[in-house]
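Novice: Sequence and predicted structure, then a few things I'm wondering about:
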Amino acid sequence: MDMRDDELKLIADHMGHSVAIHTDVYRMQTSVLERTKVARALLALEDGKLQGFNGRDLSSVSLDELPEPEPEPYKAGSFEELSEPDNSYEDVPEVETEAVQKPHACTGSKNDGRKRRRVLYGKPLTFR
């Protein structure tokens, strides 16, 4: 929307920030606007609806004048086809595995079945 400076200041004051913040953050970037115009112009060209813009610059054409893309039609069976489970299996040969020793709960230490006690500075630790 094209606004005068005093209108822009009213909106910025209402939103609680300065005009500079409003123009830097909330205004649509020109690159996004230009890409949208080019994309819509290409869609109009593809549909044969670009004759009405003959001799005009892209900057003089507003977004409202260019046709919006039409949504692609929904294919009735597409979701069901994707959601059906795949019941096909292939034979996989069995592989013999060696017995693997499970790691001990206390990794990195030798657990030979003996009870151990914790010692700090030569004195056994006791937990209460």
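Specialist: That came through, no problem.
Novice: C-alpha only now, for contacts and for neighbours.
Specialist: Will do.
Novice: Against V38, how distant is E46?
Specialist: 12 Å (CA to CA, to the nearest Å).
Novice: take a look at this one as well, against the first:
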Amino acid sequence: MTRRLNGACHCGAQRFAAPAPETVTRCGCSICSKRGDLVAYYPPEEVELDLTRASLAAYQWGDRMMTFHHCQTCGCSVFSDAPAWTTDEGEDRPARLILNARLFDDFHLEAVPVRNLNRRND
């Protein structure tokens, strides 16, 4: 059975719970490299979000295929969400929630492999 972890932004206003990730990803696209997140990808049904909507901000850019959420109180990037979509090649991609794995409590990031994606020039 996979261990579930809790996570929260620095001030605690935005909280979540999800299975411990087996890997994390360092994305090199323009926004992810500036945010500095290490992320873990999940089907939406595997994540419990406990959010304070009054202090949660959303940002979209480019093709608007993802929404990036951060806490307005402490500034932590918390999660991103992406709807299901089909690639130009006809491959179906499922909806997903992308959590900032740096916010997990009692989880050592160095214990899992880091996958590097360079999407800055995509």
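Specialist: Yep, that arrived. Keep in mind that this is a model prediction, so the values were computed, not measured.
Novice: Let me see the TM-score of these two.
Specialist: The TM-score (TM-score structural alignment, normalised by the length of the second structure) is 0.18; 45 aligned residues with a CA RMSD of 5.5 Å.
Novice: on that earlier part again, pick out whichever of E46 and V38 of the first structure has more residues nearby.
Specialist: V38 (15 against 10; other CA atoms under 10 Å).
Novice: The more buried one and V32 of the first structure: what is the separation?
Specialist: Separation of V38 of the first structure from V32 of the first structure (CA to CA) stands at 10 Å.
Novice: same thing with D47 of the first structure?
Specialist: 23 Å.
Novice: F68 of the second structure reaches R35, doesn't it?
Specialist: No - with contact defined as CA atoms under 8 Å, F68 of the second structure does not reach R35; the gap is 10.1 Å.
Novice: Find residues that contact each of these two.
Specialist: Residues touching both F68 of the second structure and R35 (CA atoms under 8 Å, 6 or more residues apart in numbering) are S77.
Novice: Comparing these two, which residue is more hemmed in?
Specialist: More neighbours surround F68 than the other of F68 of the second structure and R35, with 19 against 12 (other CA under 10 Å).
Novice: For the closest residue to the more buried one other than its chain neighbours, which residues are in contact?
Specialist: Nearest residue to F68 of the second structure, sequence neighbours excluded (CA to CA, 6 or more residues apart in numbering): S80, at 4.3 Å. Counting by CA under 8 Å, 6+ apart, S80 of the second structure touches M66, T67, F68, H69, L97, I98, L99.
Novice: quick one: which of those is nearest P19 of the second structure?
Specialist: For the contacts of S80 of the second structure, the closest approach to P19 of the second structure (CA to CA) belongs to L99, at 10.9 Å.
Novice: just checking, that closest one touches V78?
Specialist: Yes - between L99 of the second structure and V78 there is a contact at 6.3 Å, judged by CA under 8 Å.
Novice: Could you identify which of the contacts of S80 of the second structure has the most neighbours?
Specialist: L99 (27 neighbours).
Novice: Can you point out the buried residues in the helix or strand that contains A20 of the first structure?
Specialist: Element membership for A20 of the first structure (DSSP states H and E) is helix 19-21. Neighbour counts over helix 19-21 of the first structure (16 or more other CA atoms under 10 Å) mark V19 as buried.
Novice: Can you name every helix or strand that it contacts?
Specialist: Secondary-structure packing of helix 19-21 of the first structure (3 or more CA pairs under 8 Å, 6 or more residues apart in numbering; DSSP states H and E): helix 5-15.
Novice: buried stuff in the helix it packs on?
Specialist: Result for helix 5-15 of the first structure [16+ other CA under 10 Å]: buried residues L8, K9, A12.
Novice: Take the residues you listed and write them to CSV, including distance to I21 of the first structure.
Specialist: Converted to CSV, these look like this (distance: CA to CA, whole Å):
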residue, distance to I21 of the first structure
L8, 11
K9, 11
A12, 8
